[in-house]
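J.: could you work out the structure for the sequence below:
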Amino acid sequence: MTPFPPPLSGSAQDETPELRPRFDENGLIAAIAQDAGTGEVLMLAWMNAEALQKTIETGRATYWSRSRGALWVKGETSGHTQEVIELRVDCDQDAVLLKVRQTGGACHTHRESCFYRRIEGGVLSFTGKAD
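T.: Here you go, the predicted structure:
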């Protein structure tokens, strides 16, 4: 049971002042973490309704781990926390943007961002170093 009202139809969803997240068929919504200071995209993760609600309530980024099938508070074990400075939804509320104050690396590889490889002519080049 989701704590959020269901999405509206058509353009009504784009203009509503109510939070009505549009979760996918697996009950998930894409969550993009962005450094609040620099604007750098740090990571893409997933949230279910409970993770989104906990993020709103606590101000700490909480995600749904698809591999573990459990809630995951960012930094709970690594210490690499994400304090949520601002939380946004896109136009039709099927993605959320977390502007965060990141402590430590955001990526499980210990890099600042999960987007540390650039595609150039079909070949990957590394742009960031691990700690």
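J.: going forward, measure contacts between C-alpha atoms and count neighbours the same way
T.: Will do.
J.: burial count for Cys107?
T.: 17 (other CA atoms under 10 Å).
J.: now it. Nearest residue, chain neighbours left out?
T.: Leaving aside its sequence neighbours, Cys107 sits nearest to Cys114 (CA to CA, 6 or more residues apart in numbering; 4.8 Å).
J.: so the one you found touches Ala45, yeah?
T.: No - with contact defined as CA atoms under 8 Å, Cys114 does not reach Ala45; the gap is 10.4 Å.
J.: in the chain, which residue is most central in space?
T.: Centroid-nearest residue in the chain: Ala31, 2.6 Å away (criterion: CA atoms, centre = their mean).
J.: next SSE downstream of the helix or strand hosting it?
T.: In the assignment (DSSP states H and E), Ala31 maps to strand 29-35. Once the chain leaves strand 29-35, the next helix or strand it forms, by DSSP H and E, is strand 41-47.
J.: want to put them side by side, so please do this one too:
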Amino acid sequence: MMDIMTSETTTFPASTAAADAMVAEARFNADGLLACIAQQHDTGEVLMMAWMNEDALRETLRTGRVCYWSRSRGKLWRKGESSGQEQHLKDLRLDCDGDTVLALVDQTGVACHTGRRSCFYKAPRGEVLANITEPEIAPEDLYGR
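T.: Here you go, the predicted structure:
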């Protein structure tokens, strides 16, 4: 494995050799899944956590658009295909254990299905678990429900 220290991000699509190397080092769980944390590349804001299977990981590397595995639907979930709220990949990093990837993305619109920018909007405040951000868009406007 090559160790390159650089502040520049990778260009996507990634080469087939680089994609194969990442897949080979990834440690998918017993369900064939790998945790993926999506983070806004320029601000560091953590947007969401989702799962990738090998196909989602390869598609993400191949296209530069983030693709996940939807456990509830049992199929690939191309972020933004129904809502328009896409994630464009700037870099993809495998952690030291090989069981989590960090997707540095340029998020178009909101990341959360609740209409919020980030899925991490609940925090303890005083005696309650409070919503610390409000939706930026109504979920029915995102998905046409």
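J.: TM between them?
T.: After superposition, the two chains reach a TM-score of 0.84 (TM-score structural alignment, normalised by the length of structure 1), with 116 aligned residues with a CA RMSD of 1.3 Å.
J.: for the aligned partner of the residue nearest to the centre of structure 1 in structure 2, which non-adjacent residue is spatially closest?
T.: Applying TM-score structural alignment, one finds that Ala31 of structure 1 aligns to Cys36 in structure 2. In space, and not counting its chain neighbours, Cys36 of structure 2 is closest to Val101: 4.8 Å by CA to CA, 6+ apart.
J.: and for Gln13 of structure 1?
T.: Once flanking residues are discounted, Gln13 of structure 1 sits nearest to Asp92: 5.7 Å by CA to CA, 6+ apart.
J.: how near is that neighbour to Tyr116 of structure 1?
T.: According to CA to CA, to the nearest Å, Asp92 of structure 1 stands 29 Å off from Tyr116 of structure 1.
J.: just checking, what packs against the strand holding Ala31 of structure 1?
T.: Judged by 3 or more CA pairs under 8 Å, 6 or more residues apart in numbering; DSSP states H and E, strand 29-35 of structure 1 is in contact with strand 41-47, strand 95-102.
J.: just checking, Pro133 of structure 2 touches Tyr121?
T.: To be clear, residue 133 of structure 2 is Thr; Pro isn't right here. Yes - counting by CA under 8 Å, Tyr121 is a contact partner of Thr133 of structure 2 at 5.7 Å.
J.: sec struct for Tyr68 of structure 2, please.
T.: strand (DSSP: H, G, I helix; E, B strand; the rest coil).
J.: show me the contacts for it.
T.: For Tyr68 of structure 2, the contact set (CA atoms under 8 Å, 6 or more residues apart in numbering) comprises Ala50, Trp51, Met52, Asn53, Ala56, Leu57, Leu76, Trp77, Arg78, Lys79.
J.: alignment lookup: it to structure 1.
T.: Residue correspondence, TM-score structural alignment: Tyr68 of structure 2 in this structure matches Tyr63 in structure 1.
J.: alignment lookup: Ala26 of structure 2 to structure 1.
T.: By TM-score structural alignment, Ala26 of structure 2 lines up with Pro21 in structure 1.
J.: next one: Arg117 of structure 2
T.: By TM-score structural alignment, Arg117 of structure 2 lines up with Glu112 in structure 1.
J.: so who does the spatially closest residue to Asp35 of structure 1 that is not a sequence neighbour touch?
T.: Closest residue to Asp35 of structure 1 apart from its sequence neighbours, by CA to CA, 6+ apart: Val100 at 5.2 Å. Val100 of structure 1 makes contact with Ala33, Gln34, Asp35, Ala36, Gln82, Glu83, Val84, Ile85, Glu86, according to CA under 8 Å, 6+ apart.
J.: of these, just say which sits nearest to Glu120 of structure 1.
T.: Gln34 (23.4 Å; CA to CA).
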